[in-house]
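[1] sequence and predicted structure, then a few things I'm wondering about:
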Amino acid sequence: MSEHTITAVGRVDAGKGASRRLRRAGQIPAVVYGGSAEPVSIQLAHEKTWVASQNEWFYSSILNLEIDGKAEKVLLRDMQRHPYKQVIMHLDFMRVDENAAIRVNVPLHFLNQDTSPAGKASGVVVSHNLNEIGVSCLPKDLPEFIEVDLAGLNPGDIVHLSELKLPAGVEIPELKLGKEHDVAVVTASYVQAEPEPEGEGAEGEGA
């Protein structure tokens, strides 16, 4: 698991007016909560945080959040964006207990699809029904992503949730709820050609 550090500064001012002033100054109002400590209001530089937010790890990895030089392990739990501007309005971070299991949505990375039998076959469409899955694990075991190797995918195959290869210490809670929750992650389906409308061929010949 790679480590990613985000820098923040503590703040005292609260309320909508204070948040507006921060945004005008190129800062993002945010809060850190959870664990045995009280919630803390913080602010982050928008430009650096926006660049970080373009990466998958910002949403699915444990972050080192440095507040006035003191680091805490956190997960991003909520992000409020401006409806049409490229602006982050507010962030919520949750403290992480390194000895307690956490539930996080982790992205899937699909490998070797183009070179698989299904990927090379004509008339076959490979569909990714899920692009991320919810996992449970200790913070130290949290992967940034899970690889799905499709090298052996054949036309007509279905890859189910239970077939994913998970890192040690990682499990999918959804699978404990019953067989009906073992959903399809990838499908390689034949595409049926649409039949020509009746009479179209005859009209073409007459013309």
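    Thanks, I have it.
[2] C-alpha only now, for contacts and for neighbours.
    Will do.
[3] point to the residue nearest the middle of this protein.
    Closest to where the C-alpha atoms of the chain average out (Cα atoms, centre = their mean) is Pro107, at 4.5 Å.
[4] how far out from the middle of the chain is the lengthiest helix in the chain?
    Identified as the longest helix of the chain according to DSSP state H is helix 16-24. On the basis of Cα atoms, centre = their mean, to the nearest Å, helix 16-24 sits 29 Å off its chain's mean C-alpha point.
[5] list the contacts of the next helix or strand after it.
    The element immediately downstream of helix 16-24 (helix or strand, assigned by DSSP states H and E) is strand 27-33. For strand 27-33, contacts defined as Cα atoms under 8 Å, 6 or more residues apart in numbering pick out 19, 22-23, 39-46, 88-95.
[6] below is structure B, check it against A:
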Amino acid sequence: MKFVAFERAKQGTGASRRLRNAGKVPGIVYGGEGEPQLIELDHNALWQAIKKEAFHSSVLEMDLGGKASQVLLRDLQIHPYKQQVLHIDFQRVSAKTKIHMKVPLHYSGEEESTAVKIDKCLVNHVLTELEVSCLPADLPESINIDLSKLEKGATLTLNDVALPKGVQAVLHGKDNPVLVSVVNPAAEEAEPEPAAAPAAAPAPEKK
């Protein structure tokens, strides 16, 4: 994805407020060989961009003053109740330096699996994104995982998935995390047995 940024000369709370009132978003780009640089972006264009998954998980091409550079979105501050981006941070990337990024997991085919189609099981997506390490050119926008072979009682782990070429998972204490688990359908509750009829009262004794 490509976007256009402009150099920003002033900083501070007052300057940022004036930018927001003018329909702009203050930001910063840092990292790489250059110094941190203050930038501003058009708010409406940015608001449309952040709705796209790729803007959050892929290498972006930033046009700043007619010069293109590759960056990653690193921080996004949004107003708690207004549809307004307050501030945005980008990190420059180098083609020869590996990056760490969280990539969304896209699951498909579970409706065709025997676990769902025949056994009526529930499929639980334990992880919806995966942190990976790779060169910028190898960073996938998403990782697609086919669940059409799932069976009742199955568990899909990271070792069961082939990652794209050049991509390695970044694991934090878990060697083989669970991605998907199959949950058996809840057993139907047995109908309650009818209550026993009350015992007949004994007949009164004759005097």
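    That came through fine. Since the structure is predicted, the reported quantities are computational estimates derived from the model, not experimental observations.
[7] among the contacts of strand 27-33 of structure 1, name the ones in helices.
    Ser19, Leu22, Arg23, His46.
[8] what's the match for the first one in structure 2?
    In structure 2, the residue equivalent to Ser19 of structure 1 is Ser16, according to TM-score structural alignment.
[9] in structure 1, what residues pair with the longest strand along structure 2?
    Of all segments of type strand in structure 2, defined using DSSP state E, the longest is strand 67-78. Aligned by TM-score structural alignment, strand 67-78 of structure 2 falls on residues 70-81 of structure 1.
[10] ok, back up a step: next one: the longest strand of structure 2 to chain centre, how far?
    The answer for strand 67-78 of structure 2 is 17 Å, by Cα atoms, centre = their mean.
[11] what's the closest non-adjacent residue to Glu66 of structure 1?
    In space, Glu66 of structure 1 comes closest to Thr7 once its chain neighbours are excluded; the distance is 4.8 Å by Cα to Cα, 6 or more residues apart in numbering.
[12] how much space between that neighbour and Pro139 of structure 1?
    According to Cα to Cα, to the nearest Å, Thr7 of structure 1 and Pro139 of structure 1 sit 20 Å apart.
[13] more neighbours: these two, which one.
    Taking other Cα atoms under 10 Å, Thr7 of structure 1 and Pro139 do not tie; Pro139 has more neighbours (23 against 18).
[14] for the more buried one, which non-adjacent residue is spatially closest?
    Nearest one to Pro139 of structure 1, counting by Cα to Cα, 6+ apart, is Glu98 at 5.5 Å.
[15] same thing with Phe58 of structure 1?
    Nearest to Phe58 of structure 1 is Ala52, by Cα to Cα, 6+ apart, at 6.4 Å.
[16] re earlier: what's the mean distance for the match of strand 67-78 of structure 2 versus structure 2?
    In the superposition with structure 2, the average deviation recorded for stretch 70-81 of structure 1 is 0.5 Å (mean Cα distance after the TM-score superposition for structure 1).
[17] what's the counterpart of Leu105 of structure 2 in structure 1?
    Leu105 of structure 2 maps onto Leu108 in structure 1, by TM-score structural alignment.
[18] that match contacts Ile146, doesn't it?
    Yes - in this structure, Leu108 of structure 1 is within contact of Ile146 by Cα atoms under 8 Å, at 5.0 Å.
[19] what's the angle from the longest strand of structure 2 to strand 24-30?
    Strand 67-78 of structure 2 and strand 24-30 are oriented at 120 degrees to each other (axes from the mean of the first three to the mean of the last three Cα atoms, to 10 degrees).
[20] quick one, what contacts Val178 of structure 2?
    Applying Cα under 8 Å, 6+ apart to Val178 of structure 2 gives the contacts Val126, Leu127, Thr155, Leu156, Thr157, Leu158.
[21] mind telling me what the residue nearest to Phe58 of structure 1 corresponds to in structure 2?
    In structure 2, Ala52 of structure 1 lands on Ala49 (TM-score structural alignment).
[22] okay, now its match: neighbour count?
    Neighbours around Ala49 of structure 2, by other Cα under 10 Å: 16.
[23] buried sites along the match of strand 67-78 of structure 2?
    Residues of stretch 70-81 of structure 1 classed as buried by neighbour count (16 or more other Cα atoms under 10 Å): Glu72, Lys73, Val74, Leu75, Leu76.
[24] save those as TSV, and put in distance to Ala202 of structure 1 too.
    What follows is those, written out as TSV (distance: Cα to Cα, whole Å):
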residue	distance to Ala202 of structure 1
Glu72	75
Lys73	72
Val74	69
Leu75	65
Leu76	63
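[25] and stretch 32-44 of structure 2, which residues are buried?
    Applying 16+ other Cα under 10 Å to stretch 32-44 of structure 2 flags Leu38, Ile39, Glu40, Leu41, Asp42, His43 as buried.
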